[in-house]
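S.K.: The following comprises the amino acid sequence and a computationally predicted model.
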Amino acid sequence: MRYTGSKAKRCRAVGMNLYGNQKFDQLHNPYPPGQHGNTRKKRSNYAEHLLEKQKIKWSYGCTERQLRKIYDEATRAKAATGTVLLQLLEMRLDNIVYRSGLFASRDQARQLVSHGHILVNGKRLAIASARLRVGDKISFRERSKKFVFELTKDRAAISGAISGQWLTVDVKENTITVDAIPERDQIDQSFREQFLVEFYSR
């Protein structure tokens, strides 16, 4: 079920901007929500692990079922489970559209996908959780280009920052090419993915 509650409360709960929208960068109340949110109470070990799981789940817009399925897949890989899990999440279509820097927030990127504006390798794909592969190219439907241009025209400098890492962003053509699977140091350093691994492996 899609979350319809306060996004600010979620951001305060985990202490970070989960959605990419600038309005969540500096929250009015930086401490957790609730009557006693500003009191310093040490969290239990379980609560710390649960919160980290929630942080990752909320950041990528996953359901619990989706995240658990990705975790199970990551455990079968030879590399570190936590790193593989984050790499699989990064390769989601909605995340790659967001990571391009062309759009202001994760929600905006996800809506573009779900509303059918996105083409992958020339074919329409409207599944936000679809996993892309190295070499895949994202573009926009012909009739969506004017609309997309209006969204992206002020973000060319931002999108250029990520180009050359693991995505290539062509600002003029509004295309995004997946060049590689991101390394761990190219993924959000605030994630403590080992906590999620330990939570699920209990």
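M.R.: Now that the structure is in, tell me what you want to look at.
S.K.: Please count neighbours and contacts with C-alpha atoms only from this point.
M.R.: Will do.
S.K.: can I assume Thr39 sits in a helix?
M.R.: No. Counting by DSSP: H, G, I helix; E, B strand; the rest coil, Thr39 falls outside a helix, being coil.
S.K.: For burial, what's the neighbour tally of it?
M.R.: Neighbourhood size, Thr39 [other C-alpha atoms under 10 Å]: 9.
S.K.: now do Phe149
M.R.: Using other C-alpha under 10 Å, Phe149 has 15 other residues around it.
S.K.: Next one for the comparison:
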Amino acid sequence: MARYTGPKTKISRRFGELITGNGKWLTKNSNPPGMHGGNKKRKTPSEYALQLSEKQKAKYTYGLLEKQFRKTFEEAARKKGVTGENLIKLLEARLDNTVYRMGISVSRQGARQLVSHKHITVNGEVVNIPSYSCQPGDVIGLKNKTAANKSITDNLRGKNPKFNWVEWNEAEMKGTFITYPERESVPENIKEQLIVELYSK
């Protein structure tokens, strides 16, 4: 499946905040991309432009294409509760994102690669589908052969304690997806209500 493989900082400059990459160059040049950069007179964005921009930001953040993102939104709309919050919960429950949140990889792109290359297990079975939706209680771990691979284990960064919906045991190289996160616990700066309004048109 096609993925964005261009300059990561360019995406961050488009939105004026860190989206992908490490943001090393964002502080040096935070102007929007384009030949005119910060000198170009930009119109005040319309309501539709703001909604579209927010959807694009969410897609780049979680690494989804349009068809997959819309499918996730439709699933969120079918669930009980607030659609926007359901959308964030479903995005956070993706296997590649869960691997990233557990600190097994330093980026979502790296986590997706680990999953696709069959390094990750769910409840003891190898799963190579990044979009696999984790359920509360699922145990995510590294394959035995992978756990012995120093080039992979050296990149373990450890779980951030503020992500309380997942846990990680480095000694056992396993972790648990405890529950779906509450919206206020997810640090991503995404205005999900604008996405709901866009798809509701």
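M.R.: Happy to help now that I have it. Computed from a predicted structure; not experimentally measured.
S.K.: Let me see the TM-score of these two.
M.R.: The TM-score (TM-score structural alignment, normalised by the length of the second structure) is 0.90; 196 aligned residues with a C-alpha RMSD of 1.7 Å.
S.K.: and Lys55 of the second structure, what pairs with it in the first structure?
M.R.: When the first structure is aligned by TM-score structural alignment, Lys55 of the second structure is paired with Lys53.
S.K.: Ok, Asn29 of the second structure next?
M.R.: Using TM-score structural alignment as the criterion, Asn29 of the second structure maps onto Asn29 of the first structure.
S.K.: which SS state does Arg10 of the first structure fall under?
M.R.: helix.
S.K.: what's the spacing between it and Ala157 of the first structure?
M.R.: Separation of Arg10 of the first structure from Ala157 of the first structure (C-alpha to C-alpha, to the nearest Å) stands at 29 Å.
S.K.: And for Arg76 of the first structure?
M.R.: Distance of Arg76 of the first structure to Ala157 of the first structure, computed by C-alpha to C-alpha: 39 Å.
S.K.: Now for the second structure: which helix has the highest residue count?
M.R.: Ranked by residue count and defined by DSSP state H, the top helix of the second structure is helix 47-62.
S.K.: That helix: what's the following helix or strand?
M.R.: Next in sequence after helix 47-62 of the second structure, counting helices and strands by DSSP states H and E, comes helix 66-78.
S.K.: Thr168 of the first structure versus the match of Asn29 of the second structure, what's the distance?
M.R.: Between Asn29 of the first structure and Thr168 of the first structure the computed distance is 37 Å (C-alpha to C-alpha).
S.K.: Pull up the gap between Asn189 of the second structure and Glu85 of the second structure, please.
M.R.: As judged by C-alpha to C-alpha, Asn189 of the second structure and Glu85 of the second structure stand 13 Å apart.
S.K.: More neighbours: which of the two?
M.R.: Neighbours around Asn189 of the second structure and Glu85, counted as other C-alpha under 10 Å, are more numerous at Glu85. The numbers are 19 against 13.
S.K.: List the residues that contact that one.
M.R.: Glu85 of the second structure sits next to Glu182, Arg183, Glu192 when contact means C-alpha atoms under 8 Å, 6 or more residues apart in numbering.
S.K.: Need the buried ones from those selected in PyMOL.
M.R.: Buried residues within these, by 16 or more other C-alpha atoms under 10 Å, are selected in PyMOL with:
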select buried, resi 192
